[in-house]
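Kindly generate the corresponding structure for this input.
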Amino acid sequence: MSSDTCDLLCLDLPHAEAVRAQLSGEEQVRARANQAKALGDPTRLRIASALSLGEELCVCDLAWITELSQNLVSHHVRILRTAVLATSRRNGKLVMYRLTEAGTRLLAAVVGPAQPLNAGTATAEALS
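Okay, the predicted model is just below:
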């Protein structure tokens, strides 16, 4: 037998049933899996990290920060928005993006909490 399975059939029915009752429904699990998949792309992970640090940025800013084309950044923020990890608002001719609460939590789970914008500057100044 495989070392990944029990050698005999055993079932702690009360415990197993209690765990099963606490599991999320299929639709909620699918939505969470799509969110995790959205952050699984290195480009989207960089964009989400930039949004976390910058709080609210337009595509032009994100393109400059990530050194990617505006078209590519626009494509990726659309995916983050579809996964409900980012939201957008129009400010005149600009479209500003920010992470949602779900996006902030998932990003923190993947890469840890965001560092303040001046943290890198303070570190660079301390080293000089």
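
From now on I want contacts and neighbour counts done on CA atoms only, so please keep to that.
Noted.

which strands and helices sit next to the helix or strand containing residue 17?
Per DSSP states H and E, residue 17 falls inside helix 13-22. Using 3 or more C-alpha pairs under 8 Å, 6 or more residues apart in numbering; DSSP states H and E, no helix or strand is in contact with helix 13-22.

now it: how far from the chain's centre is it?
How far helix 13-22 lies from its chain's middle: 30 Å, per C-alpha atoms, centre = their mean, to the nearest Å.

Tell me which residues are up against it.
Applying C-alpha atoms under 8 Å, 6 or more residues apart in numbering, helix 13-22 has no contact partners.

and this one, so I can compare the two:
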Amino acid sequence: MSDDQCDLLCLDLDHAEALRTTLPGEAVLRQRADVLRALGDPTRLRIAHALLAGDELCVCDLAWIVGSSQGLVSHHLRQLRSAGLAESRRDGKLVMYRLTGAGQHLLALAAEADPV
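Next comes the predicted model:
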């Protein structure tokens, strides 16, 4: 007997089936998992927090702020951008990054779930 399983099969089939049919499809769940995974790395999360605090920053500034190389920060920024959590724009020779609305919202939700 385990504390994380029922000791008796007690399926409320009508209720369970009604709930099962309301779950998002596999493609939607994969997309959401990718978005959540984008903030699942401590370096990406640190970069996202820096972008939230700084509004818009270049890779050079972000690398200095988070204490990582420009190459590593660029790699993580690409992942945040491909997940739709960050966006970039070119300003002359600089590439400026900022969080999207979705990125800001997800970061705020993560902060609300902070157990400390």
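
circling back to that earlier point, comparing the helix holding residue 17 of the first structure with the second structure, how large is the average distance?
Superposed on the second structure, helix 13-22 of the first structure shows a mean distance to its aligned partners of 2.2 Å (mean C-alpha distance after the TM-score superposition for the first structure).

Same question for whichever helix or strand comes after that helix: list its buried residues.
The first helix or strand that comes after helix 13-22 of the first structure along the chain, using DSSP H and E, is helix 26-39. For helix 26-39 of the first structure, burial by neighbour count (16 or more other C-alpha atoms under 10 Å) applies to 32, 34-36, 38-39.

Does anything pack onto helix 26-39 of the first structure? Which helices or strands?
Using 3+ C-alpha pairs under 8 Å, 6+ apart: helix 26-39 of the first structure touches helix 42-54, helix 70-82.

The first one against the second structure, how far on average?
Which is helix 42-54 of the first structure. Mean for helix 42-54 of the first structure is 0.6 Å (mean C-alpha distance after the TM-score superposition for the first structure).

Check which helices and strands that helix is in contact with.
helix 26-39, helix 59-66, helix 70-82, strand 94-99, helix 101-111.

picking up where we left off before, any idea which of the helices and strands packed on helix 26-39 of the first structure is most buried?
When you average the neighbours per residue for each of these (mean count of other C-alpha atoms under 10 Å), helix 42-54 leads with a mean of 19.

Give me the distance between that helix and the centre of its chain.
With C-alpha atoms, centre = their mean, you get 8 Å for helix 42-54 of the first structure.

same question, stretch 37-57 of the second structure
Here stretch 37-57 of the second structure shows a centroid-to-chain-centroid distance of 9 Å under the convention C-alpha atoms, centre = their mean.

Thanks again, I'm all set now.
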